[in-house]
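Q: missing the sequence, but the structure's below:
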């Protein structure tokens, strides 16, 4: 018993001496001063005394400078839902595609040490002119009215890939022939009628969905009446009609792809008005970039619901 007590006392004494010999470390997060003197510089491409709102390309060169800023994020248009994206090196060129002269409020968030941040805004007024190639109008609408469906007979009628200009193809996944017949046949039976309105120069899209709309649910779609939750699939939907316009593709994809494996882009998009129409896939975004179009083939892509994704769709006319 005495031996055990001596051992315990010895261990306690060693621990006490060890603890008493330790020095307390002091840690500091350093200076957490938020970024300051943030300046947003904008240069409207083609702006001069004769063209105060630019050359009609809609392009604006943006650069941001500031003190104590480690990184930046930017929202290009405060008139729409907040969409902060990274601004590498504080430099970007934004192509605004809403036709005519429009004013946009740019919001920049500058981030400093420890997550400190500073917000700044700036308005820029820019003009976007666009004359769509007549051959695109003819192919899509037949200069009157033309109905299209997703082409289940070809591979890749639905695909997923990155939303960028370096890889314009569904490199992540592509559907096989008749891929969705068993699980979501409404994807193939929905019709999309594009019309050129005589005398007004405007355009309309009528969507009919006899077997439902192929879409996601909740906040991942704009279509009214779709359930708040559930898997991707076809959901009962009464269809809808809206105006649409041709705009320069906001992706900035080149007309001739830089890599042979990539598809080209017509640099033209179909922009749908409202929330109740779609092309093939009921996406949140309403800009469908036309990659390829002929009188018998329509190949488009739209930004997916996940950041950085693009959904690819191949359609054919109803004969």
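A: The structure has been received and is ready for your questions. Quick caveat, the model's predicted, so the values are computed rather than measured.

Q: rest of the way, CA atoms for contacts and neighbours
A: Noted.

Q: tell me which stretches of the chain form helices.
A: Along the chain, counting by DSSP state H, helices occupy 2-21, 134-141, 181-184, 186-189.

Q: comparing those, which comes out most buried?
A: Burial of the helices of the chain is given as mean neighbour count (mean count of other Cα atoms under 10 Å); helix 186-189 ranks first at a mean of 22.

Q: other SSEs contacting that one?
A: The contact analysis (3 or more Cα pairs under 8 Å, 6 or more residues apart in numbering; DSSP states H and E) places helix 186-189 against strand 145-150, strand 213-215.

Q: just give me how far that helix sits from the chain centre.
A: What separates the centre of helix 186-189 from the centre of its chain is 24 Å, taken as Cα atoms, centre = their mean, to the nearest Å.

Q: which residues touch it?
A: Here helix 186-189 makes contact (Cα atoms under 8 Å, 6 or more residues apart in numbering) with 149-152, 180-181, 209-214, 234, 280-281.

Q: out of those, which are buried?
A: Among those, the ones that count as buried by 16 or more other Cα atoms under 10 Å are 149-152, 180, 209, 211-214, 234, 280-281.

Q: which one of those residues is nearest to residue 85?
A: residue 281 (24.3 Å; Cα to Cα).

Q: just give me the neighbour total for residue 304.
A: Residue 304: 21 surrounding residues under other Cα atoms under 10 Å.

Q: one more: the one 5 residues further on?
A: A count of nearby residues for residue 309, using other Cα under 10 Å, gives 18.

Q: I'd like the distance between it and residue 156.
A: Note on residue 309: its distance to residue 156, by Cα to Cα, to the nearest Å, is 16 Å.

Q: residue 150 now?
A: According to Cα to Cα, residue 150 stands 10 Å off from residue 156.

Q: what of residue 67?
A: Applying Cα to Cα, the value for residue 67 to residue 156 is 49 Å.

Q: do I have it right that residue 45 meets residue 51?
A: No - contact criterion Cα atoms under 8 Å: residue 45 and residue 51 do not qualify, at 9.8 Å.

Q: and the strands in the stretch 51-200 of the chain, which stretches?
A: Taking DSSP state E, counting those that start in this stretch as the criterion, the stretch 51-200 of the chain contains strands spanning 59-67, 71-75, 85-86, 91-95, 100-111, 117-128, 145-150, 158-162, 173-174, 191-197.

Q: can you redo the ones you listed as a markdown table with distance to residue 185?
A: What follows is the strands of the stretch 51-200 of the chain, written out as a markdown table (distance: least, Cα to Cα, whole Å):
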| stretch | distance to residue 185 |
| --- | --- |
| strand 59-67 | 41 |
| strand 71-75 | 38 |
| strand 85-86 | 36 |
| strand 91-95 | 37 |
| strand 100-111 | 40 |
| strand 117-128 | 40 |
| strand 145-150 | 11 |
| strand 158-162 | 13 |
| strand 173-174 | 17 |
| strand 191-197 | 12 |
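
Q: of the ones you listed, which approaches residue 250 most closely?
A: When the strands of the stretch 51-200 of the chain are compared by Cα to Cα, strand 91-95 sits nearest residue 250, at 6.0 Å.

Q: one more to weigh against that first structure:
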């Protein structure tokens, strides 16, 4: 009996091995050569013999091509924190908003089979012209000087949502009235004075922080002297003064809302110079998009400290 069992078991194993070997399929990853012959084509809109740096719109049409390419990413400016943007087909139009003529180092990463990749850079020089609406300048600065504070008395004075051209609202979280009084009252006592310098026509922001700056820590803020680690909150900060300029908003948000829940955008932004000033929240980014503004109300959003986030803030003139 034991002999028969051993025989039958051996026969079963032989049949099983035969079936496995008959159905065995060989797979190959193929040639894992990285993409080659990468070219960044940059068409500066309006560029001609008379306008060597473009028509002043700041628009550049990028097309990335390469052999054996499967996907593309691009970083538009090497002088700012790296922000690699995925391009579905290697094509995109980018609006540069720094006023004047500037040269940007653009980096493209092209991915091929098996995760292989190749990198190439290109310098692009482009001109951006922008004249803000006189109504916006007057509302923000009173054509001389005007001080603003975060409006803790209304819901939604602080909020978080996606950084998007179509969703222009704090859909992820919205503060209630006096939300931060007990945990971070410096958010409400800091003041932001916007001035138009009569002698030069330039603009200046002065930030006063009697109870500290409301910010995150370490690499999540540009403010000097902030600790390298810690929770979101108030940190000792002496305030600061910097120039600012009005620029076309880089978000691509339309001038009118796409649905009743969205706020419109003025398509104008406040761009702060340097690293020692902020508006409301001491984030990394320095471009604050003006969603709504009038003499008694300022609604802003700025790219959050985390990629893909937008911070929303409502301010009023200091009482």
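A: Thanks, I have the structure now. All of these numbers come straight from a predicted model, not from anything done at the bench.

Q: what TM-score do we get after superposing?
A: The TM-score (TM-score structural alignment, normalised by the length of structure 1) is 0.93; 316 aligned residues with a Cα RMSD of 1.9 Å.

Q: now do the shared contacts for residue 150 and residue 156 of structure 1.
A: What both residue 150 of structure 1 and residue 156 touch, as defined by Cα under 8 Å, 6+ apart, is the set 313-314.

Q: picking that back up, neighbour-wise, which of residue 67 and residue 156 of structure 1 wins?
A: residue 156 (21 against 14).

Q: residue in structure 2 matching residue 29 of structure 1?
A: Counting by TM-score structural alignment, residue 29 of structure 1 corresponds to residue 29 in structure 2.

Q: I misspoke; the intended subject was residue 228 of structure 1.
A: Applying TM-score structural alignment, one finds that residue 228 of structure 1 aligns to residue 228 in structure 2.

Q: give me the number of residues near that match?
A: By other Cα under 10 Å, the residues close to residue 228 of structure 2 number 11.

Q: you'd agree it is up against residue 220?
A: No - contact between residue 228 of structure 2 and residue 220 fails when scored by Cα under 8 Å: they sit 9.2 Å apart.

Q: residue 179 of structure 2 -> structure 1?
A: Using TM-score structural alignment as the criterion, residue 179 of structure 2 maps onto residue 179 of structure 1.

Q: doesn't residue 152 make contact with that match?
A: Yes - in this structure, residue 179 of structure 1 is within contact of residue 152 by Cα under 8 Å, at 7.4 Å.

Q: what is the burial count for the match of residue 179 of structure 2?
A: Neighbours around residue 179 of structure 1, by other Cα under 10 Å: 18.

Q: who's in contact with the spatially closest residue to residue 223 of structure 2 that is not a sequence neighbour?
A: Excluding its sequence neighbours, the residue lying closest to residue 223 of structure 2 (Cα to Cα, 6 or more residues apart in numbering) is residue 276, at 5.2 Å. Going by Cα under 8 Å, 6+ apart, residue 276 of structure 2 touches 222-224, 239-242.

Q: just the buried ones among those residues, please.
A: Taking 16+ other Cα under 10 Å as the criterion, what is buried in these is 222-223, 239-242.

Q: go through those residues and flag which are in strands.
A: Using DSSP state E, the members of those that fall in strands are 240-242.

Q: would a markdown table of the residues you listed with distance to residue 318 of structure 2 be doable?
A: Shown next, in a markdown table, are those (distance: Cα to Cα, whole Å):
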| residue | distance to residue 318 of structure 2 |
| --- | --- |
| 240 | 18 |
| 241 | 18 |
| 242 | 20 |
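
Q: ok, these vs residue 302 of structure 2, which is closest?
A: Checking these against residue 302 of structure 2 by Cα to Cα gives residue 242 as the nearest, at 17.7 Å.

Q: what's that closest one aligned with over in structure 1?
A: With TM-score structural alignment as the criterion, residue 242 of structure 2 lines up with residue 242 in structure 1.

Q: once you drop chain neighbours, what's closest to residue 312 of structure 1?
A: In this structure, residue 312 of structure 1 finds its nearest non-sequential neighbour in residue 301, 4.4 Å apart by Cα to Cα, 6+ apart.

Q: distance-wise, check the residue lying closest to residue 172 of structure 2 once chain neighbours are set aside relative to residue 168 of structure 2.
A: Closest residue to residue 172 of structure 2 apart from its sequence neighbours, by Cα to Cα, 6+ apart: residue 161 at 5.0 Å. Going from residue 161 of structure 2 to residue 168 of structure 2 by Cα to Cα gives 8 Å.

Q: more neighbours: the two, which one.
A: Between residue 161 of structure 2 and residue 168, counting by other Cα under 10 Å, residue 168 is the more crowded of the two (24 against 21).

Q: what's the local residue count around the closest residue to that one other than its chain neighbours?
A: Leaving aside its sequence neighbours, residue 168 of structure 2 sits nearest to residue 262 (Cα to Cα, 6+ apart; 5.2 Å). Residue 262 of structure 2: 15 surrounding residues under other Cα under 10 Å.

Q: what's the counterpart of residue 262 of structure 2 in structure 1?
A: Counting by TM-score structural alignment, residue 262 of structure 2 corresponds to residue 262 in structure 1.

Q: contact partners for its match?
A: When contacts are counted by Cα under 8 Å, 6+ apart, residue 262 of structure 1 touches 167-169.

Q: any chance of CSV for these, columns distance to residue 77 of structure 1?
A: Putting the contacts of residue 262 of structure 1 into CSV (distance: Cα to Cα, whole Å) gives the following:
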residue, distance to residue 77 of structure 1
167, 26
168, 25
169, 28
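
Q: quick one: which of residue 45 and residue 51 of structure 1 has more around it?
A: Taking neighbours as other Cα under 10 Å, residue 45 of structure 1 and residue 51 compare with residue 45 leading, 21 against 14.

Q: can you tell me how far the more buried one is from residue 161 of structure 1?
A: In this view, residue 45 of structure 1 and residue 161 of structure 1 are 31 Å apart by Cα to Cα.

Q: residue 51 of structure 1 now?
A: 38 Å.

Q: ditto for residue 180 of structure 1
A: For residue 180 of structure 1, the distance to residue 161 of structure 1 - Cα to Cα - is 18 Å.

Q: residue 298 of structure 1 now?
A: Distance, residue 298 of structure 1 to residue 161 of structure 1, by Cα to Cα: 18 Å.

Q: which ones are touching residue 263 of structure 1?
A: Residues counted as contacts of residue 263 of structure 1 (Cα under 8 Å, 6+ apart) are 168-169, 257, 291.

Q: next one: residue 248 of structure 2
A: Contacts for residue 248 of structure 2 (Cα under 8 Å, 6+ apart) come out as 97, 130, 267-269.
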